[in-house]
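**Q** Task: produce atomic coordinates for the following.
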Amino acid sequence: MGLHHCIQLCTGNGSAAAAQPRDDGMMSSKLYLAICGGRLNEEAMALLDADHVAGKYKVSAERNNFLHLAAERGHAKLIRELYTRFGHSSLLSSQNSALDTPLHCAVRAGHGNAVTVLVELARDSGDDSVLGCKNEAGETALHLAAKLGHAAAVEAMVSKAPNLASEVNYAGVSPLYLAVMSKSVPAVRAITTSCSDASAAGPSSQNALHAAVFQGKEMIGLLLNWNPSLASEADDSGSTPLHFASSDGDSSIVGAILRAVPPCTVRIRDSGGLSALHIAAGMGHDGVAKALMKWCPDAAELRDDRGGTFLHAAARGGHLEVVSLATKKSMLGHSHLSRGLLNSQDRDGNTPLHLAVAARAPRVAEKLLCTGKVRADVMNNDGDTPLDLSARSTSFFSMLGLMVTLAAFKGQTRPQRQDHAEKWNGYGITKGMEKTSDNLAVVAVLIATVAFTATNNVPGAYEQADDDTHGKMFFKGMAVLQRKDLFKCFLVLDSFALVTSVIAVVLLVFGKASRSAGSWKTFAAALHCLWASLISIIVAFYAALSAVTTTRAVSIIAYAIIIYGFAVLYYTVYSLIAPPVSVWTVWKVIWRKGRNSIFTGRIRQQQYPIASAYAFNLLVFKTIANLGFIGAIAISFLSEYAKTQARHSGAPAPSSLLT
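**A** Got it, this is the predicted structure:
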């Protein structure tokens, strides 16, 4: 009874209805696969016929109808066939879950033939609104085609509906701006040629020319020919396309914009008061700055919100090439304008020289001072001169380079009682010396070891003699090359390397133990000794090599290796310790040090007394290096002379004496 009742419940009307598949409007798998494959069989056509009779077409999981699916896969022939048989304009404008129409799908997939067919079908239907349908981002199919750079799709749509180019998406961006961003010149050309009323709007009130600045000269030309007024439009920050081009530094693009705009465009300043010249100077684009000043000479007078000129911007960035423009009368016109610009102060009272010193740019400071028009004694609003700022540099070598430069051109500190001046305790440099002293001492010991070993293993070995009593060979205690000048040079140089390296070790150990403010003097002396011993051991090796070889090719190769290797070593070390200023400036400091004891005395009394001796120590370093070069060249000439004498006298070659 219970079983029979259960069977009746299972076979009742309600259960039967539940067992039947519910028609929820979803497309069958067979129809979906058939459309995606581009070939509809009889069963698929029957399903579409049934939907057509019912007046409602089935959709996929993302609410794509059969036109969406065919458009995504580029089945242009199938689209035309299906629309002809089942079509209605509502199918063309139907939207999926992302609000994309079939035209959006075809454009996104880049199927030009499918796009062309859909545009033609929309035109034939007489419903232009199909082309203007927007998806969830507010983009028409033209927006999408421009964004992806599909030039053929863009051209197909603007030729049928040019008004689409005036539409913007929900972000306020036009198709033209998107076409520029896609770097598609044909797409930009299609819009600018077919749409005179196209919008050029972009994000943050930019226009298409702002974006084209970074895309190339051809893009710039298309937009300027279409609408030259774009060059004068500013974005939310007040920046024009010329500001953008000046920051990028491409002179050809800046020139193209300048030729399309009046000179007053150069004077436009952004929300921070910066002109295009300020930006070019701050970025170090000297070619752009030169073009801007040539097009609009009075732009050099413009000041930003901080009261700075383009020269302040260049000095703050440490850009030597741009600063050099300000020193040329041909660029700035009258000399009084140049003088006023070079010494102009911003709202903080800083001159370009103050900013160059603060930027730790000795070469820029030197360039400004070499004009003879820049005053090095001007104080800013805090009462600091450029020399005061140089003493506060966080970089030791930059500080020294700046102080050397300013000392060469009579820089002055702020007036104050010397007993109130902050004295330099040497802690910063002493701490750095303590870290390097141990390593340098190890190097010095290694050089001393090599020099000592070389004296016990002399080149050419020792003389040999026969022992008549026992019939054996023995060595005398005399060097084979003892009478050769090259061997004597080797002994002298090797001895010098040994002594100077030992002195360097002693000075480094003593200097580290003293921990006084004046310990930098012993450290500097140790460095000179270490440098001299290193050069001596190199030249000594070359002398020994020249003494034991007669092969000309070997001598030439050895000479080249020694000279070029030593040159690389010298310039590498020099680039690390020397200020980036001219040799003339360094010599000028040394000359002033001897001539003006009052000035150098004041420098020594300030925070960094080591600066007064920096130029002298640099000169000692270069002198030792030059002596090394001269020594190597002298060894080479002496070697050639010895070989010539040996050939004329018929003496045995040095190599024949080797065992």
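**Q** rest of the way, CA atoms for contacts and neighbours
**A** OK.
**Q** can you give me the helices for the stretch 551-659 of the chain?
**A** 552-577, 583-595, 597-605, 610-649 (DSSP state H, counting those that start in this stretch).
**Q** and the second one, which residues are buried?
**A** Of the residues in helix 583-595, those buried by neighbour count under the rule 16 or more other Cα atoms under 10 Å are Thr585, Val586, Trp587, Lys588, Val589, Ile590, Arg592, Lys593.
**Q** one more to put side by side:
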Amino acid sequence: MLICTRLCIEVISVLKGKYSEFAHLQPQLTPKRNTVLHIAAQFGQLACVEWILDSHSCSPLLQQPNLKGDTPLHLAAREGHRAVVEALLDAKALHLEIESGVGTDKAMLRMTNKEKDTALHEAVRYHHSKVVKLLIEADPHFIYGANSTGYTPLYMAAEREYEDLVEIIIDTSPSSDHKGIEGRTALHAAVLCRHQAMTKKILGWKPMLIKEVDENGWSPLHCAAYMRDAAITKQLLDESSQDKSVIYLGIKNSNRTALHIASYNGCMDIVKLLLSHAPDCCEQVDENGNNVFHFAMMKKHPSHFGSELLIKDGLRVRGLVNEKDAQGDTPLHLLASFGVNDVDFILDETVDKMERNKEKLNFSDNFISSRNKFSWGTLSALECPQLYHLHERSKEYLRRPFRSSSSQQAQVDDRFEGFKKYSRLPFRPSSLQHVIRKDDSKYGGKIDDDEEEDDKIISSVKKASETHLIVATLTATVTFAAGFTLPGGYSDTDGMAILTKKASFKAFVVSDTIALTFSQPLPSPCFTCWA
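**A** Alright, predicted model coming up:
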């Protein structure tokens, strides 16, 4: 610190010796059009800044922008030099009082650079809390707008998880703008960061932000469900306990609610929270008619989420288990289409296994045509529910402490004999709809999409095989022609080879004969693999 002070004193002495009047310094600019005040402010040289500010002729430099539109205040705030920022603000007030007597002008605080950043934006971006507080206190009633990226100072602080800056801005300037990018608010940013303290602070400041949505119709509650954060979801719901309309808000263009998102992600805690605050929200569907059960079947979960919803009688969702979407699919149809291995849901007696969609297909038909892989448990449950229950009981029995007993051993043997018997049963769909559909005159002999795709594959394989056969024939013809053609040609008189008496020719004939004798025919080409 002492070295920096001495260096600054030497710089000031040099400036004083070289420039008798400060007016000579004003035209001096760097390649980035920085003035001497820009440089002194950027590097935090308070003594230099004060010496420059002592001259009344420096007043134009306070608001003079550089090539990027930054004023000296921008640079000082960006670097966090609080003393320099304070000196610049005091100097501006002093010069204006002397020149016009109208009091402190806030123009320098509100000036923006080419990115539309004010000095406050710069201080927030680089987390200079003391500078932030100083700038806001200098102009507490000014509402700072968004920069070119769409950031307001408050949203910028929330998105960067600067909890202290969020508190400073809210406490010092209660009328601050809370908007951010893509129409989000500072509450959106706090929720997406999963920051409970900031969420609580912003909710206490403006509770109505919970109902504000972004450009895509996402509310903070949608974001909490998407982030699978039950704690923040509870915060939002407790704050909106008097107005539950936020629970029913749907996303733009899809009408999906927070409950749909939580169900899709398999978050039972959030589902229970939402239904406990608004039990009838489970009746809402998206634009395709999908309810909470449909979304539970659109994604594979580590646990059996669909069956868990059925078990929770207090959730009052059992009546939705057989409802159809816009295509006529029930949740069980989607289970088969998406390959969800939820055996308990399939075997639940309230689930209708024979319901058909608009294409006259039931759950088993969807299961057959699905390209997803199912676990052994799901397959065995479909083949024979008794087999599945037998296997589950046998596993439970084997987990118990084993006691040597002839009767127990016989019981175990009987169970596994039954297991072997049922495991040989072939799986058949509950109907032959997917087979007779192409012969049904009602559908005009229309073939399923999968069969059409198979026909295309077979046609392409045939075309490829024909091409490969032609190439193989030409290759064989050239090979044998080369093998029987002798070098040098034949004599016109006796028809013998011209090079018969040459030793090298004899060696060639022997080698060629051996190679032809020991060569094996090429295996038949696999056109399917080549294709």
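**Q** May I have the TM-score of the superposed chains?
**A** Overlay of the two chains. TM-score (TM-score structural alignment, normalised by the length of the second structure): 0.67; 391 aligned residues with a Cα RMSD of 3.3 Å.
**Q** Turn the helices of the stretch 551-659 of the first structure into a markdown table, including distance to Asn439 of the first structure.
**A** Listed next are these as a markdown table, based on distance: least, Cα to Cα, whole Å:
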| stretch | distance to Asn439 of the first structure |
| --- | --- |
| helix 552-577 | 16 |
| helix 583-595 | 30 |
| helix 597-605 | 30 |
| helix 610-649 | 20 |
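**Q** quick one, which of those helices is nearest to Arg303 of the first structure?
**A** Nearest to Arg303 of the first structure, of all these, is helix 583-595, at 31.9 Å by Cα to Cα.
**Q** quick one, that closest one and helix 610-649 angle?
**A** 110 degrees (axes from the mean of the first three to the mean of the last three Cα atoms, to 10 degrees).
**Q** Can you name every helix or strand that helix 583-595 of the first structure contacts?
**A** When contacts are defined as 3 or more Cα pairs under 8 Å, 6 or more residues apart in numbering; DSSP states H and E, helix 583-595 of the first structure sits against helix 396-408, helix 597-605, helix 610-649.
**Q** Figure out which of those helices is closest to Ser495 of the first structure.
**A** helix 610-649 (15.0 Å).
**Q** the inter-axis angle of the closest one versus helix 597-605?
**A** Going by the same axes, to 10 degrees, helix 610-649 of the first structure makes 100 degrees with helix 597-605.
**Q** And helix 610-649 of the first structure, how far out from the chain middle?
**A** On the basis of Cα atoms, centre = their mean, to the nearest Å, helix 610-649 of the first structure sits 40 Å off its chain's mean C-alpha point.
**Q** Which strand runs longest in the first structure?
**A** The strand that spans the most residues within the first structure, counting by DSSP state E, is strand 472-479.
**Q** so where is it in the second structure?
**A** Counting by TM-score structural alignment, strand 472-479 of the first structure pairs with no residue of the second structure.
**Q** got the helices and strands packed on helix 583-595 of the first structure as CSV, with distance to Gly432 of the first structure columns?
**A** Supplementary listing: these in CSV, determined by distance: least, Cα to Cα, whole Å:
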stretch, distance to Gly432 of the first structure
helix 396-408, 10
helix 597-605, 21
helix 610-649, 14
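**Q** Of those helices, flag the one that's most buried.
**A** helix 396-408 (a mean of 24; mean count of other Cα atoms under 10 Å).
**Q** What are the buried residues along the longest strand of the first structure?
**A** Buried residues in strand 472-479 of the first structure (16+ other Cα under 10 Å): Ala479.
**Q** Please apply the same query to stretch 113-126 of the second structure.
**A** So stretch 113-126 of the second structure, judged by 16+ other Cα under 10 Å, has buried residues Asn113, Lys116, Asp117, Thr118, Ala119, Leu120, His121, Glu122, Ala123, Val124, Arg125.
**Q** do stretch 143-160 of the second structure as well
**A** For stretch 143-160 of the second structure, by 16+ other Cα under 10 Å, it's 143-147, 150-160.
**Q** Please narrow these to those residing in helices.
**A** Of these, the ones assigned to helices by DSSP state H are Pro153, Leu154, Tyr155, Met156, Ala157, Ala158, Glu159.
**Q** Just give me the closest of those to Ala197 of the second structure.
**A** For those, the nearest to Ala197 of the second structure is Ala158 (10.8 Å; Cα to Cα).
**Q** Okay, the closest one and Leu192 of the second structure: tell me how far apart.
**A** 10 Å (Cα to Cα, to the nearest Å).
**Q** just Lys200 of the second structure next, same as before
**A** The value you get for Lys200 of the second structure to Leu192 of the second structure, if Cα to Cα is used, is 14 Å.
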